[in-house]
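Participant: no sequence on this one, just coordinates:
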């Protein structure tokens, strides 16, 4: 199978000059993480992605690529932007950096990319490189390296979309484990929003929505008082999302 970023003129089974870029996000150790790939023989990193087959729906292509990189099916996936600027990045620089892997003459003169973000459980992912890369790893989304192509910009736009959609997409139960504490839920919201929230106001807001079920168990082993575990009442959560009643801005 051609690699994730085969923006090549002779890729006949694929739609010419149209690609996908996937911002795969997880939440681990109170940090929002993004999955990146390192190209063979380099220290250059980029997002997962790839071309779209001629007989393949765009969403199906995104799901295929995500399964290849994570090993997961049934991933929460959201299309968030189309990157179609004529000059998205320095093409000559890319050709030079990757000439040992791809013939510089075979790159597209231009590629339009459909951006997707995916929300996954960190513990369930098996990071898997593709044919042209040798490492697939999680990075703190706030401390990514300088990426190939325009992928730092794509991550920035994805984070903006995630913040906007936090009030009407099921972000929480796609990034948290099934059972979690209120402080863990707050730290997830803070990681997405990029700001500190008042604990009392946050807990009052979340509990007033009726979307959380408190369990009998507590989180043990911490330095502080053992907090109760909660889980989402998914039907009520979906209803509140439809009402757009989850704003924390």
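Facilitator: Nice, thanks for sending it over. Note that this is a predicted model, so its numbers are computed, not measured. Numbers count the residues shown, from 1 in each chain.
Participant: Please make it C-alpha for all contacts and neighbour counts, starting now.
Facilitator: Noted.
Participant: How far does the top helix by length along the chain sit from its chain's centre?
Facilitator: Counting residues, the longest helix found in the chain (DSSP state H) is helix 151-165. When distances are taken as Cα atoms, centre = their mean, to the nearest Å, helix 151-165 is centred 9 Å away from the chain's centroid.
Participant: my read is residue 134 is in a strand, agree?
Facilitator: Yes. Secondary structure of residue 134 (DSSP: H, G, I helix; E, B strand; the rest coil): part of a strand.
Participant: Look up the closest residue to it, ignoring the ones flanking it.
Facilitator: Nearest non-adjacent residue to residue 134, counting by Cα to Cα, 6 or more residues apart in numbering: residue 40, 5.2 Å away.
Participant: next one: residue 228
Facilitator: Once flanking residues are discounted, residue 228 sits nearest to residue 218: 4.2 Å by Cα to Cα, 6+ apart.
Participant: Can you give me the neighbour number for the one you found?
Facilitator: 15 (other Cα atoms under 10 Å).
Participant: do the same with residue 60
Facilitator: Neighbours around residue 60, by other Cα under 10 Å: 12.
Participant: Against residue 216, how distant is it?
Facilitator: Distance, residue 60 to residue 216, by Cα to Cα, to the nearest Å: 41 Å.
Participant: longest strand of this protein?
Facilitator: Criterion DSSP state E: the longest strand present in the chain is strand 14-28.
Participant: ok now that one, how far from the chain's centre?
Facilitator: Its chain's average C-alpha position is 9 Å from that of strand 14-28, according to Cα atoms, centre = their mean.
Participant: Beyond that strand, next helix or strand please.
Facilitator: Later in the chain than strand 14-28, the nearest helix or strand by DSSP states H and E is strand 31-39.
Participant: Moving C-terminal from that following strand, which element do we reach first?
Facilitator: Immediately after strand 31-39, counting by DSSP H and E, sits strand 45-46.
Participant: helices or strands up against that following strand?
Facilitator: Packing partners of strand 45-46 (3 or more Cα pairs under 8 Å, 6 or more residues apart in numbering; DSSP states H and E): strand 31-39.
Participant: contact partners of the strand it packs on?
Facilitator: By Cα atoms under 8 Å, 6 or more residues apart in numbering, the residues outside strand 31-39 that reach it are 23-27, 44-48, 127, 129, 132-141, 188, 191-192.
Participant: Can you select the buried ones from these in PyMOL?
Facilitator: Buried residues within the contacts of strand 31-39, by 16 or more other Cα atoms under 10 Å, are selected in PyMOL with:
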select buried, resi 23+24+25+26+27+44+45+46+47+48+127+129+132+133+135+136+138+139+140+141+188+191+192
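Participant: residue ranges of the strands in this structure, please?
Facilitator: Assignment of strands within the chain using DSSP E yields the ranges 14-28, 31-39, 45-46, 49-53, 76-83, 112-119, 133-140, 212-218, 228-232.
Participant: okay, the ones you listed in CSV with distance to residue 149 next?
Facilitator: Output for the strands of the chain, formatted as CSV (distance: least, Cα to Cα, whole Å):
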stretch, distance to residue 149
strand 14-28, 11
strand 31-39, 13
strand 45-46, 8
strand 49-53, 12
strand 76-83, 11
strand 112-119, 11
strand 133-140, 15
strand 212-218, 41
strand 228-232, 38
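Participant: then this one, side by side with the first:
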């Protein structure tokens, strides 16, 4: 069988078949000033010149998808480390005017302070834009990105990518620990509620929310209180590891 396969490969011509290019796009999200936010980069070349896009790039011929995602994270998002996972594959035939390009979107949630160094050294080509969701609950659909001076034009199908990321977040928020990835190690219950309200786009009842979080067993008190508060400092909590708190997947 080995000889037969070897002979077959010697005569096989991959040029007989059209091959699409493959890219990765990174959806790096946080919650900033009470609203979901995403890291965007301004495109300096055509197509979609001067529009804003998710950090992305083509996958090398000898590169895995995950390796390409981490390379883009370093080179374009200017971050050394982040947990990234595949979100969805976008393969509409006309999604890019250059050629047939299939993009694998990767998703990462980070506390707001993780973006500081990247933005400081960006020379204006990176920004944290507010994600404006115009659909209720888990309806789904594209979303808009809003900068300091108003809406930012998004390149390609990046609005659809952002919309799917928000839909995934809203769907997982109540039954998984995903929201804790947007918080520092120690946080107040008010900060935790702010994250949930920002993602869901609704105001939550404070006593009911806190009771639900405590009943789930996802948080534990640290015995410490926040520093620098104007009034009575709030108690600080931390996420309870999954080995101690059960989580439904």
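Facilitator: That came through fine. Since the model is a prediction, treat every value here as computed from it, not as a measurement.
Participant: How alike are these chains, TM-score-wise?
Facilitator: TM-score for the superposed chains, counting by TM-score structural alignment, normalised by the length of structure 1: 0.74, backed by 209 aligned residues with a Cα RMSD of 2.7 Å.
Participant: if we can go back for a sec, can you find the partner of the residue nearest to residue 134 of structure 1 in structure 2?
Facilitator: Using TM-score structural alignment, the equivalent of residue 40 of structure 1 in structure 2 is residue 44.
Participant: Its match and residue 50 touch, don't they?
Facilitator: Yes. Here residue 44 of structure 2 reaches residue 50: they are 5.8 Å apart, a contact under Cα atoms under 8 Å.
Participant: Give me the more crowded residue out of those two.
Facilitator: Using other Cα under 10 Å as the criterion, residue 44 of structure 2 and residue 50 rank with residue 50 on top: 17 against 12.
Participant: residues contacting that one?
Facilitator: Contact partners of residue 50 of structure 2, counting by Cα under 8 Å, 6+ apart, are 42, 43, 44.
Participant: Those into a markdown table, with extra columns for distance to residue 176 of structure 2?
Facilitator: Shown next, in a markdown table, are these (distance: Cα to Cα, whole Å):
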| residue | distance to residue 176 of structure 2 |
| --- | --- |
| 42 | 33 |
| 43 | 35 |
| 44 | 39 |
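Participant: ok, those residues vs residue 155 of structure 2, which is closest?
Facilitator: Nearest to residue 155 of structure 2 out of these is residue 43 (Cα to Cα; 8.3 Å).
Participant: What about the closest one, how many residues nearby?
Facilitator: 19.
Participant: Then residue 195 of structure 1?
Facilitator: Residue 195 of structure 1 has 10 nearby residues by other Cα under 10 Å.
Participant: so what's the aligned partner of residue 181 of structure 1 in structure 2 up against?
Facilitator: Taking TM-score structural alignment, residue 181 of structure 1 has residue 188 as its aligned residue in structure 2. Counting by Cα under 8 Å, 6+ apart, residue 188 of structure 2 makes contact with 226, 234, 235, 236, 237.
Participant: switch to 10 Å and redo it
Facilitator: 194, 221, 225, 226, 233, 234, 235, 236, 237, 238 (Cα atoms under 10 Å, 6 or more residues apart in numbering).
Participant: need the contact list for the counterpart of the residue nearest to residue 228 of structure 1 in structure 2.
Facilitator: In structure 2, residue 218 of structure 1 lines up with residue 225, judged by TM-score structural alignment. Contact analysis of residue 225 of structure 2 by Cα under 10 Å, 6+ apart lists 186, 187, 188, 232, 233, 234, 235, 236, 237.
Participant: Let's see that with 7 Å instead.
Facilitator: Contact analysis of residue 225 of structure 2 by Cα atoms under 7 Å, 6 or more residues apart in numbering lists 233, 234, 235, 236.
Participant: Next: residue 180 of structure 2.
Facilitator: Contacts for residue 180 of structure 2 (Cα under 7 Å, 6+ apart) come out as residue 239.
Participant: what about it, distance to residue 195 of structure 2?
Facilitator: Residue 180 of structure 2 sits 9 Å away from residue 195 of structure 2, going by Cα to Cα.
Participant: Residue 175 of structure 2 too?
Facilitator: For residue 175 of structure 2, the distance to residue 195 of structure 2 - Cα to Cα - is 15 Å.
Participant: cool, and residue 73 of structure 2?
Facilitator: Counting by Cα to Cα, the gap from residue 73 of structure 2 to residue 195 of structure 2 is 24 Å.
Participant: before we move on, what about residue 214 of structure 2?
Facilitator: For residue 214 of structure 2, the distance to residue 195 of structure 2 - Cα to Cα - is 16 Å.
Participant: same thing with residue 8 of structure 2?
Facilitator: Distance of residue 8 of structure 2 to residue 195 of structure 2, computed by Cα to Cα: 57 Å.
Participant: next one: residue 183 of structure 2
Facilitator: Going from residue 183 of structure 2 to residue 195 of structure 2 by Cα to Cα gives 8 Å.
Participant: Residue 197 of structure 2 maps to what in structure 1?
Facilitator: Looks like residue 197 of structure 2 aligns to residue 190 there (TM-score structural alignment).
Participant: gap between the two ends of stretch 47-61 of structure 1?
Facilitator: For stretch 47-61 of structure 1, the end-to-end distance is 15 Å (Cα to Cα).
Participant: what's the spacing between that stretch and its chain's center?
Facilitator: 16 Å.
Participant: Burial check on the aligned partner of residue 160 of structure 2 in structure 1, number of neighbours?
Facilitator: Alignment note (TM-score structural alignment): residue 160 of structure 2 maps to residue 153 of structure 1. Other residues within reach of residue 153 of structure 1, judged by other Cα under 10 Å, total 13.
Participant: quick one: the aligned partner of residue 60 of structure 2 in structure 1 from residue 72 of structure 1, how far?
Facilitator: Structural alignment (TM-score structural alignment) places residue 60 of structure 2 against residue 53 in structure 1. As for residue 53 of structure 1, its distance to residue 72 of structure 1 is 20 Å (criterion: Cα to Cα).
Participant: Give me the angle between the longest strand of structure 1 and strand 76-83.
Facilitator: Orientation of strand 14-28 of structure 1 against strand 76-83 (axes from the mean of the first three to the mean of the last three Cα atoms, to 10 degrees) gives an angle of 130 degrees.
Participant: What helices and strands are in contact with strand 14-28 of structure 1?
Facilitator: With contacts taken as 3 or more Cα pairs under 7 Å, 6 or more residues apart in numbering; DSSP states H and E, strand 14-28 of structure 1 sits against strand 31-39, strand 49-53, strand 112-119.
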